[in-house]
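Peer 1: Model the structure of this input:
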Amino acid sequence: MSAIQITSEIKPLKKVLLHRPGNELLNLTPSNLENLLFDDIPYLAAAQKEHDLFADIFRQKGIEVVYLENLMAEVLDMSEEIKKRFLEQYLFEARIYTKEYKKAVFDFLMRIPDNKELVLKTMEGINLNELNGSVFNSLENHIKNHDKLIIDPMPNLYFTRDATAAIGRGICINSMYSVTRKRETVYSEYIFNHHPDFKENVKQYYKRTDPFHIEGGDITNLNEHIIAVGVSERTCADAVEALARNLFADNDSAIDTVLAFTIPAKRAFMHLDTVFTQVDTDIFVVHPGILRTLEVFELKAASGGGVNIKQVQGSLERILASYLKLDAVSLIHCGAGNKIAAEREQWNDGSNTLCIAPGEVIVYERNNITNELLDARGIKLHPILSSELSRGRGGPRCMSMPLVRSKGV
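Peer 2: Sure, this is the predicted structure:
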């Protein structure tokens, strides 16, 4: 099995990367919600139960589940040098610059004997009063509230799609839109650079240090030759063009066409996959609110490493049918076209489905109107509970990063 093999959104899923929500959710408070990109505080115990049921669906279908925290711990187990380098980078990106604080936090983390526990602690965030009474004579230490978080948690980590996205046999380690989420990709960088399952086996088509922001929820593999990328609140046009150049420059990449989908830069829409996902060969779910303003642009390789760009005219159905070489494509409207239902269910990720095989998808149970439409079209549904998971504004696709899908349907 290849380390990465993703040429479709619908071919049978074989291996997927998840992160089980952890104590990082316990460090969400009303005062830091907005900064950490949450609208409410999930109840951790219930969120974990919901996530475990989500993971169980994969296992019941024979899909291998690997966890971000386990892969990262395995990387740290490889050498003390990698562990120390990771912690130094982690502290720098957490903006711990004061010499005394940097040493105190570094020593605190190094004392954690189990590397998985260490990884989970870096995700959870650190409160000043956890530093075992480390006191030093600095003005900063005298002034600080010792109940204050000195390193913020990373509560968005259970949306593993955003930090890293697979394309063909390669990956994008994404340059995240928000400063709050930039640290999430440190784990991806270490895993794909050092873990024996991925090191030297996986091309990197985008790096977390690249200047233009892009997130995995905007990247959709339409087939082995075409990807769609949303130009959205979280992904800028320059990033789409840079990604296209990198793909076209790689002789091992089969991608010859990038379709840029412009969607409104609104938090409610956020990524392409919050308004548009594929559920079968010729069936897509779409939020009707994007159809009036959606523009599509084709990017193809030009001589000298350049990119030819042209706008593609026509309805979304016709564009998709043309590029996928299908007679016709159906769009299922989230909320059955009812404006209120569409807005409500899209807010709770009614359009954010995860296809685990052609015509077989994982969905949030709460989006009953959209789910009834899918069922009526013969789509096999695996509904999951989401009263807590949905508070993070992400659905089944957001919570999963497919690593391997079958070559054939």
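Peer 1: going forward, measure contacts between C-alpha atoms and count neighbours the same way
Peer 2: Will do.
Peer 1: separation between Leu316 and Pro288?
Peer 2: Distance, Leu316 to Pro288, using Cα to Cα, to the nearest Å: 11 Å.
Peer 1: okay, those two: which has more neighbours?
Peer 2: Pro288 (21 against 18; other Cα atoms under 10 Å).
Peer 1: Am I right that that one is in contact with Gly337?
Peer 2: Yes. Contact criterion Cα atoms under 8 Å: Pro288 and Gly337 qualify, at 6.7 Å.
Peer 1: to compare against the first, here's another:
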Amino acid sequence: MSNVIETCVHSEIGEIEGVILHTPGSEVENMTPGNAERALYSDILNLSVAEQEYKQLSEVLSKITNTFQVKDLLTEILEIPEVKEDLVTRICKVEQVKTIKSSLLSLDPEKLATQIIEGVPLNKNTLTGFLSDERNALRPLHNFFFTRDASMTMYDEVLIGKMANKVRERESKVMEAIFNHSSKVMGKTVNPMSDKHMRDEITIEGGDFLVAREDILLIGTGVRTTTQGIDFIIKKIKKAKGKHNIVVQQLPSKPESFIHLDMVFTLLDRDKCMVYDPIIMQPNKYQTILISIDNGKVQKIEKQNNLVECLRDLGMPLEPVYCGGRKDIWIQEREQWHSGANFFAVGPGKVIGYARNVYTLEEMNNNGFEIISASDVIADKVNLSDYEKYVIAISGSELARGGGGARCMTMPIRRRKVEW
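Peer 2: Below you'll find the predicted structure:
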């Protein structure tokens, strides 16, 4: 493979060849209980603990594949004068902070990348500034360590997220600029904001977007991805030749642990998936809808019994593995809340998840997955090639409180194709 990694993701489980990460920094702590909800948090994380836990994820992935940090990629493209000017101009215009544009442009690329991510302190040298309750002229990107949402690899292209909350819009601008200008990762970007028929109702986030197979996309719709956003994706898929299926899963608006599809369903192997039973398997009011597309035309849109049955009927039979085990609904609820259904596959049958969800891991073990501690992988105490199926268990006592798991914190840019 050349030094430039080109985007190519045709499944959720293909062997990983490149992934983008963002190590959480001071932006995670730069909030108070009063504004945590605006930052999309229900609590304030302990950064020192979160950093150590994230380090496990990063070091494990570095043992397995090519990893890239958002800040490094951003710093690189900010060396290009016209990219720097354009990105800063667009950020300042959209976030209505034109008064800091010149000071941002005066910074060197590394310092500018830091301020774009961690925020710019508000200058208190005016009465308005002095009396303001705000701490920052440019708000920190509190959620950027969930790199999954702002961009998503869709086959050979990169779909730029249209975020549901304004506090995250800058993340999408950064990721689009990276893919358009980086010398390390490259992919043709598709941005809903650039469409002449763009509507305010369109929102799309990567946690709701799963590439199941070359001909099957799974998309959740709820508080983060709207039906209008899915219609945008349908419009894009209709331009491709052949048959494609989009399976849409409605999600509850509450509690907040259901914000994305990957919080209740992820793919583990060619024949196994992780499910949160009450939403995915049990009869409920949240519909599963199949949209069949053939050579540019929607052939049918129809309700299905559930997501797993729909995939089976599409020739993708999957055995469900149950988040929290099968015995106790309370345990299922507790472990789902802490991202117990949220796994990131590094290959078929080879995944990463939180160690804290012990009942889920027990269920995984009962389904043939060896449980391996992240610390053993990092210390080279185990040879991963010795195992056909495994779960690498990373610490997550603090990270999970941010509202996401291993899949949320990883943006894959390239996977090997899977032999089905």
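Peer 1: Give me the TM-score for this pair.
Peer 2: Aligned and superposed, the two chains score 0.88 in TM-score terms (TM-score structural alignment, normalised by the length of the first structure); 387 aligned residues with a Cα RMSD of 2.2 Å.
Peer 1: what range in the second structure matches stretch 347-358 of the first structure?
Peer 2: Under TM-score structural alignment, stretch 347-358 of the first structure corresponds to residues 337-348 of the second structure.
Peer 1: Just the terminal-to-terminal distance for the matching stretch.
Peer 2: End-to-end distance for stretch 337-348 of the second structure, by Cα to Cα: 25 Å.
Peer 1: List the buried residues of that stretch.
Peer 2: By 16 or more other Cα atoms under 10 Å, the buried positions in stretch 337-348 of the second structure come out as 337-348.
Peer 1: which among those residues gets closest to Glu362 of the second structure?
Peer 2: Gly340 (11.7 Å; Cα to Cα).
Peer 1: can you pull the contacts of the nearest residue to Met198 of the second structure once chain neighbours are set aside?
Peer 2: Among residues not flanking Met198 of the second structure along the chain, Pro192 sits closest, at 6.4 Å (Cα to Cα, 6 or more residues apart in numbering). By Cα atoms under 8 Å, 6 or more residues apart in numbering, Pro192 of the second structure lies in contact with 160-162, 198, 202, 232.
Peer 1: Which one of those residues is nearest to Gly25 of the second structure?
Peer 2: Ranked by distance to Gly25 of the second structure (Cα to Cα), those are led by Gly161 at 22.2 Å.
Peer 1: need the contact list for that closest one.
Peer 2: 149-152, 172, 191-192, 203-206.
Peer 1: mind checking how far it is from Phe68 of the second structure?
Peer 2: Per Cα to Cα, Gly161 of the second structure is found 19 Å from Phe68 of the second structure.
Peer 1: try Ser26 of the second structure
Peer 2: For Ser26 of the second structure relative to Phe68 of the second structure (Cα to Cα), the value is 19 Å.
Peer 1: just the helices in the stretch 201-350 of the second structure please.
Peer 2: Here the stretch 201-350 of the second structure has its helices, by DSSP state H, counting those that start in this stretch, at 227-237, 277-280, 307-313, 329-337.
Peer 1: which residues touch the shortest one?
Peer 2: If I follow you right, that is helix 277-280 of the second structure. Against helix 277-280 of the second structure from outside (Cα under 8 Å, 6+ apart): 251, 264-265, 284, 286, 306-308, 322-323.
Peer 1: Look at Thr122 of the first structure and give its secondary structure.
Peer 2: Of the three states, Thr122 of the first structure takes helix according to DSSP: H, G, I helix; E, B strand; the rest coil.
Peer 1: Alignment lookup: it to the second structure.
Peer 2: With the correspondence set by TM-score structural alignment, Thr122 of the first structure lines up against Ile116 in the second structure.
Peer 1: Might one say that its match is in contact with Ala137?
Peer 2: No. Using Cα under 8 Å, Ile116 of the second structure makes no contact with Ala137, being 11.1 Å away.
Peer 1: More neighbours: which of those two?
Peer 2: Ranked by neighbour count (other Cα under 10 Å), Ile116 of the second structure and Ala137 place Ile116 first, with 23 against 18.
Peer 1: got the contact list for that one?
Peer 2: 138, 140-141.
Peer 1: on that earlier part again, now that we have the contacts of helix 277-280 of the second structure, can you turn them into CSV and tack on distance to Phe369 of the second structure?
Peer 2: Listed next are the contacts of helix 277-280 of the second structure as CSV, based on distance: Cα to Cα, whole Å:
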residue, distance to Phe369 of the second structure
Leu251, 28
Val264, 19
Phe265, 17
Asn284, 30
Tyr286, 30
Asn306, 25
Leu307, 23
Val308, 20
Tyr322, 13
Cys323, 14
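Peer 1: Quick check: chain neighbours aside, which residue is closest to the most centrally placed residue in the second structure?
Peer 2: What sits nearest the mean C-alpha location of the second structure, by Cα atoms, centre = their mean, is Arg148, with 1.8 Å. Nearest non-adjacent residue to Arg148 of the second structure, counting by Cα to Cα, 6+ apart: Met411, 4.7 Å away.
Peer 1: How many residues are close by Leu326 of the first structure?
Peer 2: Neighbours of Leu326 of the first structure (other Cα under 10 Å): 12.
Peer 1: Around the closest residue to it other than its chain neighbours, how many other residues sit close by?
Peer 2: Distances taken as Cα to Cα, 6+ apart put Asp282 closest to Leu326 of the first structure, at 7.4 Å, once the chain neighbours are dropped. Close neighbours of Asp282 of the first structure, defined as other Cα under 10 Å, add up to 18.
Peer 1: Trace Asp282 of the first structure over to the second structure, please.
Peer 2: Alignment note: Asp282 of the first structure maps to Asp271 in the second structure; criterion TM-score structural alignment.
Peer 1: Might you quantify the distance of the match of stretch 347-358 of the first structure from its chain's geometric centre?
Peer 2: Centroid displacement of stretch 337-348 of the second structure relative to its chain, using Cα atoms, centre = their mean, to the nearest Å, is 11 Å.
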